[in-house]
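Enquirer: Starting from these lines, generate the structure:
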Amino acid sequence: MARPVGDPPGAADGDAGFDRVAGFLTRLTRLLLRTSGEGSELIAREVTAAGGALGAEVSVLLVMDTATLTVTAPDGRARTVIVHAAPEVARLDRIAAVKPLVADVVAGRTGPVEADARLARIEAAPAPYPWWLKLLGIVLFSLGFAPLMQPTWYELGTTAVLATLAAVLAVASDRVPRLARVLPLVASLAVSVVTLGLFAGDPAHGGPVLLMLPALFFFVPGDYLSAAAAELGAGLITTGAVRLVYAVFLLVQLCVGVLLGAYVTGTSTTALFDTAARTDLPRWLLFASWTVFTAGTLLAFSIPRRFFRPLLALVYLTVAVQSAATALIGETGGTFVAAVVLAAVATLASRGPERPPRLLLVLPGFFTLTVGSLGMRGLTSLAGGHVVDGFSDLLELVLVVTAIAVGLVLGATLVPERNGGRNGERNGGRKGGREPGP
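Expert: Sure, this is the predicted structure:
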């Protein structure tokens, strides 16, 4: 195979070549770590595969926000770098762009010089959508989720107002880093004050918590909870445990914000119940809400619009499987089956460098399983003195989180991802190379 233009013979040979390889792998690790809010399963595999293709042996030690990267050249020289990055899911367009880059490196079509330049362009590229479309995306994301909480016109109307408020704060936090650190607390406080002050006067419209939840769903760490459980199940004990603690911390922030809103408005915490109102939405609107939800997910998380159709198909597939399985074996079992099917189909659909990454395919379908809202409902119910309801929600949270995590792991195991074919085998058998992780 012809060597990529601009790369010297033996990409990891010589000081300059080794520096290029180590520098590229460090930047790749940092970007993957920064976009690993949904889990760290990609990092070691992608970085190890890329390093092996460039003639270096790579080992990665991970915790949630830190990676220790060791790159070893064929002649025994080694470099160890500690990479820090706060995991997030805000810019999934970068994950979509990194996948073909790594595929080109592993296949030998791209060397470290060109790969580093492409990675720099990915990092410097602006978000695919302007700020106002992200704001609209968060609102649509919440509106699509609202009928799952309460299928009423009142729920949709209040969600439109409250989600706009939450979206303004989320967009503002992109420009004010200090706000981003306490965004869940500030957003839940603002939504709580407005809900309790304007919208929660009539119990016939449902409990205040159910009115607040759709607008706060963007901040609820259900994805972190399930990713943590999946990492624990896959043997990534340290990473999973740290992510689990962080997810609980975010949930507590949201709960504290809701309680502060009750104190500010002079509302008794006993008013924080989650009794649902009577349904008055037509069935067709419930069905269409998932299209709105998927469009909002695309805009809110900067997913390239060319992936809309496969994401929409997976969302409806997940909803259909969950509904059918729940009718047969109950909610927890239905959630488990839906997670297995989602993971298996997403893994199949992600095969090939030009296909969407598995993370992007799983994310919207995963959100339909609504894990984190149970945690917030449980905490706020406990704080409001509704002990039985609170513990019931928290117990259901544990069961559903476990069902989703085990289901995703099982689905991915049933349909394993391809690891590079012949080229992967060639790199794995070469001096200093190593087979990509599972």
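Enquirer: contacts, neighbours, all on C-alpha from now
Expert: OK.
Enquirer: for the stretch 201-350 of the chain, what spans make up the strands?
Expert: For the stretch 201-350 of the chain, strands defined by DSSP state E, counting those that start in this stretch do not occur.
Enquirer: Correct me if wrong: W153 contacts L281.
Expert: Yes - here W153 reaches L281: they are 6.3 Å apart, a contact under Cα atoms under 8 Å.
Enquirer: For the nearest residue to T267 once chain neighbours are set aside, list the residues it contacts.
Expert: Nearest residue to T267, sequence neighbours excluded (Cα to Cα, 6 or more residues apart in numbering): L196, at 7.3 Å. For L196, the set of contacting residues under the criterion of Cα atoms under 8 Å, 6 or more residues apart in numbering consists of 208, 261-262, 265, 267.
Enquirer: Alongside the first, I'd like the structure of this one:
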Amino acid sequence: MRFRAGRGADGAPAAGQETGAPRAALEFVEDAAVAQADAGVPSFHVTVRMQRIATALGLPGTRVYTMPAGVLVHRADGTTAFFDADNSAAGAGSLRMDQLQELQSLLDAVAAGRTGPEEGLRRLKAMRDSPPRYGTAATLAGHALFGLGFGMLLKPTWWGLVLAAGLAVIVGGANSVVARNRAGAALFPVVAAFAVTAVADLAAPRIGMNPALAMIAPLASLLPAAAMTYAVIDLSVGQAISGTARLAVGVQRMILLAFGAYAASRLVPDAPHHTGTTLDWAPWLGVAVFCAGSLLTESAPARALPALMLVAYTTFTVQFFATDLGGPILGGFAAGVATVIAAGVLDHVPGALPSYAGFVPVLWIVVPGALGLQGAVELGEPGDHLNAVTEIGIAGMVIVALAVGILFATLTSDTVRSALRHRTATPAARRPGMSRGAQDR
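Expert: Take a look at the predicted model:
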């Protein structure tokens, strides 16, 4: 659904609209802005990127702003258009990874002048209409690998891995079904958290695991890692409206998950506890398994897996040593810097995901949302509440540190690239033997 301010009821341009600009160019800027909003990327990224696209298409006076419910396009003639985004929850992307890859390629081509607006509009529609790359069986296998890989990050037991993979398949499959219904999608986090926690409370102690840890991996796909990280980024750069909306959505999701988990932990009796051998080596293998699961569930092409794994292992390694050196908050900041740099370096590798999508799955590896969920559940249980509050506080600070690291690396790399482009273009702008005044003429 689209509402265009400055148009008549018949859809014809109203008085004062940009009639000098090519119609297709303006439509492409509008549709591409909505596509990026649907991808759930930070608002400041959409604003900066679309300004470059508009300038390349001869619309330098056009400004694009992302809002909680859509995109606001302000034209050079003073008219304004608002476009509803497809994603119903602010900060939650509705595009798959393969669609993000096509969108990035298209925007690069338009900005470089290799693709015109008419062809761009055609490719945007084709991207929207493209079906998922993998079938139901492969997608369910992806959910199993997602849960298995995330579970390995938590140093589980052997049976803990089986439990994580099995419950992740059920949660992922059910989520894909209820996502088509707005009411079902809103209530699903509570139901999923209740069911997973109930099973974990009954099964985890018998296989030598802490139920509060066993419940995290199956629910990892529901954690608002990207939304909360992008919320802090938007707030840091002055995008208060979109940042606040993303943060509210992320906090609401965490509250729903925590409520469902807490209710189950109070109603389900404690099971007898048995000891088990934890797999201390599992996190390093879990990164690769997690990436494979993310690729299948998000319909990314198989050729993107090596670059995705390199970004993930770079981030995980940097976070591991930074955390060992200065604690989890420093580890979160270092992980944010590392993931942006690694994704940017590999952005030009054939088959790699776009830089702003290549590090999104990696946000789960930092596990701030998992820490917060675990702390919220433990807060409602008898025992040491101070430890639970500490976990929630650390999780919040890790999210902030991660977002600051991402913002720092993004702005620094943009500044360096801009300086290098200017330095390269300056000598070429002058012809040997010509004075500055001659060139200006």
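Enquirer: Could I get the TM-score for this pair?
Expert: After superposition, the two chains reach a TM-score (TM-score structural alignment, normalised by the length of the first structure) of 0.82; 398 aligned residues with a Cα RMSD of 2.9 Å.
Enquirer: May I see the buried residues of stretch 171-190 of the first structure?
Expert: 171-173, 179-180, 183-190 (16 or more other Cα atoms under 10 Å).
Enquirer: can you tell me which two in these are farthest apart?
Expert: Maximum pairwise distance in those, criterion Cα to Cα, is 16.6 Å, between V171 and L189.
Enquirer: OK, contacts around E88 of the first structure?
Expert: In this structure, E88 of the first structure makes contact with 34-38, judged by Cα under 8 Å, 6+ apart.
Enquirer: Can you tell me what it aligns to in the second structure?
Expert: In the second structure, the residue matched to E88 of the first structure (TM-score structural alignment) is G93.
Enquirer: cool, R181 of the first structure as well?
Expert: Pairing criterion TM-score structural alignment: the partner of R181 of the first structure within the second structure is identified as A186.
Enquirer: go on, G144 of the first structure?
Expert: In the second structure, the residue equivalent to G144 of the first structure is G149, according to TM-score structural alignment.
Enquirer: my read: that match touches G286, true?
Expert: Yes - the pair G149 of the second structure and G286 passes the contact test of Cα under 8 Å, sitting 4.2 Å apart.
Enquirer: With V176 of the first structure as the reference, measure out to the spatially closest residue to N423 of the first structure that is not a sequence neighbour.
Expert: Of all residues not flanking N423 of the first structure in the chain, A107 sits nearest, at 5.9 Å (Cα to Cα, 6+ apart). Separation of A107 of the first structure from V176 of the first structure (Cα to Cα, to the nearest Å) stands at 41 Å.
Enquirer: How about H205 of the first structure?
Expert: According to Cα to Cα, H205 of the first structure and V176 of the first structure sit 36 Å apart.
Enquirer: now swap in A241 of the first structure and tell me
Expert: Between A241 of the first structure and V176 of the first structure the distance is 29 Å, computed by Cα to Cα.
Enquirer: before we move on, what about Q253 of the first structure?
Expert: If you go by Cα to Cα, the gap between Q253 of the first structure and V176 of the first structure works out to 19 Å.
Enquirer: Can you get me a residue count around the match of G144 of the first structure?
Expert: Around G149 of the second structure there are 29 other residues, counting by other Cα atoms under 10 Å.
Enquirer: What of L402 of the second structure?
Expert: 29.
Enquirer: show me what contacts the nearest residue to L348 of the first structure once chain neighbours are set aside?
Expert: Residue nearest to L348 of the first structure in three dimensions, not counting chain neighbours: V415, with 6.8 Å by Cα to Cα, 6+ apart. In this structure, V415 of the first structure makes contact with 344, 347-348, judged by Cα under 8 Å, 6+ apart.
Enquirer: Could you do A90 of the first structure as well?
Expert: When the contact criterion is Cα under 8 Å, 6+ apart, the partners of A90 of the first structure are 35, 300-302.
Enquirer: Need the max-distance pair from those.
Expert: Farthest pair in those (Cα to Cα) is T35 and A300. Separation: 14.5 Å.
Enquirer: Quick check: the aligned residue for L259 of the first structure in the second structure?
Expert: Checking with TM-score structural alignment, L259 of the first structure has Y262 as its match.
Enquirer: distance of that match from A304 of the second structure?
Expert: Counting by Cα to Cα, the gap between Y262 of the second structure and A304 of the second structure amounts to 38 Å.
Enquirer: Looking at these two, which one has more neighbours?
Expert: The residue with the greater number of neighbours, taking Y262 of the second structure and A304 and applying other Cα under 10 Å, is Y262; the counts read 24 against 21.
Enquirer: ok, the nearest residue to that one once chain neighbours are set aside to A263 of the second structure distance?
Expert: Excluding its sequence neighbours, the residue lying closest to Y262 of the second structure (Cα to Cα, 6+ apart) is V377, at 5.2 Å. Distance of V377 of the second structure to A263 of the second structure, given as Cα to Cα: 9 Å.
Enquirer: With Q36 of the second structure instead?
Expert: In terms of Cα to Cα, Q36 of the second structure sits 37 Å off from A263 of the second structure.
Enquirer: now do E118 of the second structure
Expert: Using Cα to Cα, E118 of the second structure is found at 54 Å from A263 of the second structure.
Enquirer: which of these two has more neighbours?
Expert: When E118 of the second structure and A263 are compared for neighbours, A263 comes out ahead with 18 against 14, by other Cα under 10 Å.
Enquirer: isn't that one right next to V196, touching?
Expert: No - the pair A263 of the second structure and V196 fails to qualify as a contact (Cα under 8 Å) at a distance of 11.3 Å.
Enquirer: which of the contacts of E88 of the first structure still touch in the second structure?
Expert: With both residues aligned by TM-score structural alignment, their matches' Cα atoms under 8 Å, the contacts of the contacts of E88 of the first structure that the second structure also has are 34-36, 38.
Enquirer: Neighbour-wise, give me the winner out of those.
Expert: Sorting those by how many neighbours each has (other Cα under 10 Å) puts S36 first, at 25 neighbours.
Enquirer: Name the SS class of it, please.
Expert: For S36 of the first structure, the secondary structure call by DSSP: H, G, I helix; E, B strand; the rest coil comes out as coil.
Enquirer: Contacts only, for it.
Expert: Remark: with contacts taken as Cα under 8 Å, 6+ apart, S36 of the first structure is in contact with 87-89.
Enquirer: Between these, which sits nearest L61 of the first structure?
Expert: Distances from L61 of the first structure to the contacts of S36 of the first structure, taken by Cα to Cα, are shortest for P87, at 15.7 Å.
Enquirer: Check for me that the closest one belongs to a strand.
Expert: No - according to three-state DSSP, P87 of the first structure belongs to no strand; its state is coil.
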